[in-house]
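*Asks:* turn this into a structure:
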Amino acid sequence: MGYEPHGKHLIAGDWVSSQNTFTSQPVTGEGQSFSEGGADEVDRAVRAAEEAFATYGWTSREERAAFLEAISEEIDARGDDITRLGCAETGLPEARLQGERGRTTGQLRLFASHIRDGAYLDRRHDAALPDRQPLPRSDLKMVQRPIGPVAVFGASNFPLAFSTAGGDTASALAAGCPVVVKGHPAHPATGEIVADAIAAAIARCGMPAGIFSLIQGSSHDLGGSLVRHPLINAVGFTGSLGAGRALFDLCAARPVPIPFFGELGSVNPVFVMPRALAQRGAELGAAWAGSLTMGVGQFCTNPGIVVATEGAGLDAFIKAATDALEAAGESVMLTDGIADAFRRGVAEVGSASGVQELLKSTCDHRNAAPAVYKVDAESWLANAVLAEEVFGPLGILVTASGPGQMLDVARSLQGQLTATLQMDDADTDIARPFVPVLERKAGRVLVNGFPTGVEVADAMVHGGPYPASTNFGATSVGTLAIRRFLRPVCYQNMPDALLPGDLNSN
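*Replies:* All right, here's what the predicted structure looks like:
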C-alpha cells in the first residue's frame, strides 16, 4: 500500500502529536489532519538540537559525509511514495517530482564529496616566530567552524529541493549544524515522508537524534517562535518578500541578532540586444515563453521582464511568444494562496498607466493561464509596481528607444537573482556597458540562455542584492551554501590535543 502519513511532528527522534491541527489542501484526494506546532514543540526541538550540537559539531567530515549519503539513499528508497504524495499535494507532474528528487539526493551526495575534500574549511596557519623583533608572534591557526542549531523554512514551490532535506538543510548538516525545519503547509505529507528518511539515516549512522526535527504548522506564530528562540543561530528561508522581510526583521530585533539567509524575490530581467533581436526574434520569443511557463511560472528565476527595442524583430518575438503562451493554456498552481496572489498581480499590472495587454490571463480557482503585457521604458521607469515580482506566468515586455534607454532600465533595477543578455557576436560592443551594471544587480549573469533551472554546482550563485536575498554575499544553491553556517575561529598557541580534528587532518 505504501507510506501513509500519520500527521505528526518529528522531534529529536520521536513522532509526536499536538493538540491543535490543520487540514492539508491537496490538489487530488481528501485533505488530512496534521499537527499544528507551537512554542512548546519549538522549544523541545531546539533544546534537543543544542544538546546534539555538542557531539555533532565535532564529528569528522567523513562521518558527516556518510550521513548525507545515507539520507540520499533513504530518500531514494521512498521514491515512489514521495512522488505519489508530492503529486497529490502540489499538482506537479510525476516527471517534475522525480527530477526534483534527483536534484535533492544529488546535492546531498555533492555536499558529501565537497566536505570530504576539506578545501571549504579555508584552513590557515601562521607559525610562531619566537625570535621576531621587536615582539614575537604566537602560533595562529584558523579554520571554519559550525555555528550551532539552524532553523529552516520549507518552500512552497519546491517540496523537495528547497524544503525538508533541501539545500538549506543539506548545507547546514554538512557544516556540522543541527537543523529544525518548519514544514510548509502546502505539502505536509511530502515533508513527513522525507523526515522519515532522515530519521532512518540518523539511526543507520548512529547520529544524535536531536540533529534533525520537523515541526509541521500553518501559522505565522510558529515561524516567529522558531526564529526568536535564543538557541537558534541562523535561519534559511525561501519564499515571498513579505514573509521573508517579516522574519528578517524578527532576527534583527532579537537581543542577540542572527543572520537570516532569505531568498525572497526577483523579476530576472532579460535584455535582448539589437542584432540578436533582428536575427532571432521569433526563436527567442518562443524560448522565453517556455521559460516563463516552466512550473506554471512558480520558479524564483522566472524571467518576468524582457527589455528590447521596437521593430520587426520585436514584432516577431511577440508573435512567437504569445502564440506559444496561448497554446500553453491553464495549469494548476501550487496553492490557493499563490493563485489568489497571481490574480491580484495580474490585475495590478493590467491596470497600470501605459500598459498594453497582449495576452489576457485567466485564473479560475487554482488554475492559471499566462498573461503578457507591453509598456514603454519611460512608463515602466515611472511605476515601481511594474518592477515587482508576480509569482506565476506573467511577463512584461519593456520597449526602449535604443540601447541607452535599455541601460537606464538596467540601472534602475533592484537586486535580482539573475539577469540575462541575449546577444550575437555583433552585439558585443553594445552589450559591454551592461556587464558592470548587471553584475552589481544580480548574483548570476547569463548570456544566451534563460534562467529557469539552477545547476547545483561549485560555481553556482543563487542569491543577489536585496530584495533578491537578504545576504548578498551568500548563495542558497551550490557548495558555497555550506559557508553560510560556518564562522572562522582562530586558535592561538593551542595544543594539538585540543584543536578541532579538521586542523589535524588533511
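*Asks:* contacts and neighbour counts: CA atoms only from here.
*Replies:* Noted.
*Asks:* name the helices or strands packed onto whichever strand or helix holds residue 235?
*Replies:* Assigned by DSSP states H and E, residue 235 belongs to strand 234-238. Here strand 234-238 touches strand 150-153, strand 260-263, going by 3 or more CA pairs under 8 Å, 6 or more residues apart in numbering; DSSP states H and E.
*Asks:* could you also give me the structure for this second sequence? I'd like to compare it with the first:
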Amino acid sequence: MSTVTTVDPRDGRRRETGLKETGDAAVESAVALAAESAEWLSGLGRLGRAGLLDAIAASLESRRTDLVATADSETGLGVARLDHELTRAITQFRMFGDVLRDGGYLEAAIDHAAETPLGPAPDVRRMLVPLGPVVVFGAGNFPFAFSVAGGDTASALAAGDPVIVKAHPSHPLTSHASAEAIAAAVRGMHGPAGVPAIVYGQPAGLVAVRHPAVRAVALTGSIGAARAIQAAIDERDDPIPLYGELSSANPVVILPSAAAGRGEQIAEGLFASFTGSGGQLCTKPGLAFVPSSPDGDRLVEALQKRVASAGGAVLLNERIRDAYAEREAELRRAGVRVSARPEIAPASGFTVAPALLEIERSRLSAEIADECFGPLMIVVRYDGVPDLDAALAVVPPSLTGSIHSGPGDDEAIVRRLAGELAARSGRIVFNGYPTGVRVSWAQHHGGPWPSTNSLHTSVGATAIRRFLRPLAWQDAPEWILPEELRDDFSGIVRRVDGRLVPGRP
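*Replies:* Here you go, the predicted structure:
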C-alpha cells in the first residue's frame, strides 16, 4: 500500500504525512459504514441535521488556526485567502442549516382524495427524500470550500445522505484534519463512525464510485477527471448521476462607453480577478473583449503595467505548473502575442509568471478561447460591437459571462449581449468580475457543457437538490407519513390541493 506524501508548492519539498492510500477492502468497509449511517442521519430529522451542521461549523471554527496553517503549507495560497475560504466553508454549513429549518426545499405537496373531472382520485402526497451515500471528490484549488468540508459535503449531509470523500492529493493533511473536525461534531451528537468517510488515492475514489450502495458523485475538477469517474460509473450495473463542475473561460465584454469612462478601474479589477489565487479559480476571466480604440488602448496599457510589475504566482502542484507552461506555449504558437509578462527570478517549487496575451477578434478560435488554468488572460480586440456576436459564438460555454457598459452604450446592445451570454453561461455579471461567488439562496454556480455536465448548481441553497429524489405516498395511513406531509403539520410551506399554504411556527 502506497504512502501518501504532501508537497509545499512554494519550494517543491515533499514530506511524509503518515497516511496510506486506501486499499480496496478498506474502501468497501468505509462505504458500508457510511451506508449504515444513513439511518442515523434520517432519524435526526430536518431540525436535528440542522443542529449537526451548526456543530460542524463550530468544530471547524474551533480549529481555524491549525486548519489554515496546514492548508497554507500544502497549497501556497496564503493565510489571508485560506482564512477567508474557511469562513466560506463554515458559512455554507450554517446556510444549509437554515435551508433545513426553512423546509421549502422538500417541495412538500398534498392532494387530498377528491372527485375530479376524471372521476374519483386517491390521496397523493409527495416530497423530496434523501438519495443515499454520495462520493465527493475534493478540489485542489479550494482545500476548504470545495473539498472535505465543502459545499458538496454540507449539502449532501443536509439532504440526509452519508458522504464518502476522496481526499485531493494536493492537500491530504488538510483533508484529514477537515474530516476529523466533522467527525468530532458527529461524535458530539452521539453519531456513528463513518460520517464522513474519507479515502486516499485515485484508485480508492474509483472503487468507491463503483460500490453499489453509492447513489451519486460530486466533482469539482477537470474534464479528464470527470471522464475517468464516468468510466467507473459506466462499469456499474445501475447508472448514478455525476455532478461535475469542470472547465470555464468566463468571458468579460467591455463596451466602448465603459472603456472610455472606467478604463483604469476596469483594468485594476480585471488584473485582480485573473491573477488572484494564482489564477486557479473556476471563475477566473480567461478572455476580455476590449474595443480597438484609443480608450481600449489605454485600458490595455493599464493592464500591461500591472502585469509587468507583478510577482510570480505559486501554482498548486507540478502538474498544473506544467500544463500552464504548455498552454501558454501553445497559444503563442497559435499566433497569440504576449502583451505583458514579468521577468521573475528562477525559483524552486511551482512558481510561474502571470501572462497577458492579445489577439484580434478576427483570429479568435474555439481552440484559442479554451480555458487556461492559471494566471493568464487573453485580451481580444474588436473593431465594433457587431463583431462581438461572432466572437462570443466561438467561446466555449462557461460558468459566467460579464458585461461592462456605460451611459453611452445602447441598452438594446446590452440586452442582446446578455441574451447571448444567458444562452452560454449560468451567471451573468454586470459591471463586475466573475471571481468571488456569493454563498446565498439565489446563487447559481453552473452552466452548459463543458463548464458543468448538469443543470444543477454546486453553490447556494439549491445545491441540495442534487442529492434528493421525489417520493409519493398514495392513500397512506397517517402514521407512516413523514411529519411534513401530515394534515396537522404546519411548520413549512406546502402546496395543499393546489394552493400554496405558508408555514407557521
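*Asks:* got a TM-score for the two of them?
*Replies:* With the length set by TM-score structural alignment, normalised by the length of the second structure, the two chains reach a TM-score of 0.92; 481 aligned residues with a CA RMSD of 1.6 Å.
*Asks:* now tabulate the helices and strands packed on strand 234-238 of the first structure in CSV and tack on distance to residue 399 of the first structure and mean neighbour count.
*Replies:* Shown next, in CSV, are those (distance: least, CA to CA, whole Å; neighbours: other CA atoms under 10 Å):
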stretch, distance to residue 399 of the first structure, mean neighbour count
strand 150-153, 38, 27
strand 260-263, 29, 27
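*Asks:* residue 219 of the first structure is nearest to which of these?
*Replies:* strand 150-153 (12.4 Å; CA to CA).
*Asks:* what's the angle between whatever helix or strand comes next after the closest one and strand 234-238?
*Replies:* Toward the C-terminal end, the helix or strand that comes next after strand 150-153 of the first structure (DSSP H and E) is helix 167-175. Comparing the axes of helix 167-175 of the first structure and strand 234-238 via axes from the mean of the first three to the mean of the last three CA atoms, to 10 degrees yields an angle of 150 degrees.
*Asks:* counting by contacts, list what the helix or strand harbouring residue 50 of the first structure packs against.
*Replies:* Secondary structure from DSSP H and E places residue 50 of the first structure in helix 39-56. Counting contacts by 3+ CA pairs under 8 Å, 6+ apart, helix 39-56 of the first structure packs against strand 9-11, strand 179-182, strand 212-215, helix 220-228.
*Asks:* and for it, what span of the second structure is it aligned with?
*Replies:* Mapped onto the second structure using TM-score structural alignment, helix 39-56 of the first structure spans residues 24-41.
*Asks:* residues making contact with the matching stretch?
*Replies:* 49, 132-133, 157, 160-164, 191-199, 204, 207-208, 211, 213-214 (CA atoms under 8 Å, 6 or more residues apart in numbering).
*Asks:* mean shift of that stretch relative to the first structure?
*Replies:* With mean CA distance after the TM-score superposition for the first structure, stretch 24-41 of the second structure departs from the first structure by a mean of 1.7 Å once superposed.
*Asks:* name the SS class of residue 285 of the first structure, please.
*Replies:* Following DSSP: H, G, I helix; E, B strand; the rest coil, the label given to residue 285 of the first structure is helix.
*Asks:* ah, wrong one, I meant residue 184 of the first structure
*Replies:* Residue 184 of the first structure ends up coil, using three-state DSSP.
*Asks:* how near is the residue mapped onto it from the second structure to residue 283 of the second structure?
*Replies:* With TM-score structural alignment as the criterion, the equivalent of residue 184 of the first structure in the second structure is residue 168. The gap separating residue 168 of the second structure from residue 283 of the second structure is 20 Å, by CA to CA, to the nearest Å.
*Asks:* same thing with residue 17 of the second structure?
*Replies:* With CA to CA as the criterion, residue 17 of the second structure and residue 283 of the second structure are 31 Å apart.
*Asks:* so between those two, which is more surrounded?
*Replies:* The neighbour comparison of residue 17 of the second structure against residue 283 (other CA atoms under 10 Å) goes to residue 283, with 25 against 14.
*Asks:* could you give the angle of the helix ranked longest in the first structure to helix 167-175?
*Replies:* Ordering each helix of the first structure by length in residues (DSSP state H) puts helix 94-117 first. Here helix 94-117 of the first structure runs at an angle of 20 degrees relative to helix 167-175 (the same axes, to 10 degrees).
*Asks:* which stretch of the second structure lines up against helix 94-117 of the first structure?
*Replies:* The aligned range for helix 94-117 of the first structure in the second structure is 79-102, by TM-score structural alignment.
*Asks:* and the matching stretch against the first structure, how far off on average?
*Replies:* With mean CA distance after the TM-score superposition for the first structure, stretch 79-102 of the second structure averages 0.8 Å from its match.
*Asks:* what sits up against that stretch?
*Replies:* For stretch 79-102 of the second structure, contacts defined as CA under 8 Å, 6+ apart pick out 46-47, 49-51, 53-54, 56-58, 60-61, 64, 68-69, 71-72, 105, 142, 144-145, 149-151, 154-155, 158, 277, 439-440, 461, 492.
*Asks:* before we move on, what about stretch 237-246 of the first structure?
*Replies:* Under CA under 8 Å, 6+ apart, the answer for stretch 237-246 of the first structure is 152-156, 162, 168, 260-265, 467.
*Asks:* same thing with stretch 191-210 of the second structure?
*Replies:* Contacts for stretch 191-210 of the second structure (CA under 8 Å, 6+ apart): 4, 20-24, 27-28, 30-31, 33-34, 37, 40, 135, 137, 162-169, 172, 176, 179, 182-183, 186-187, 214, 217, 229, 232-233, 235-236.
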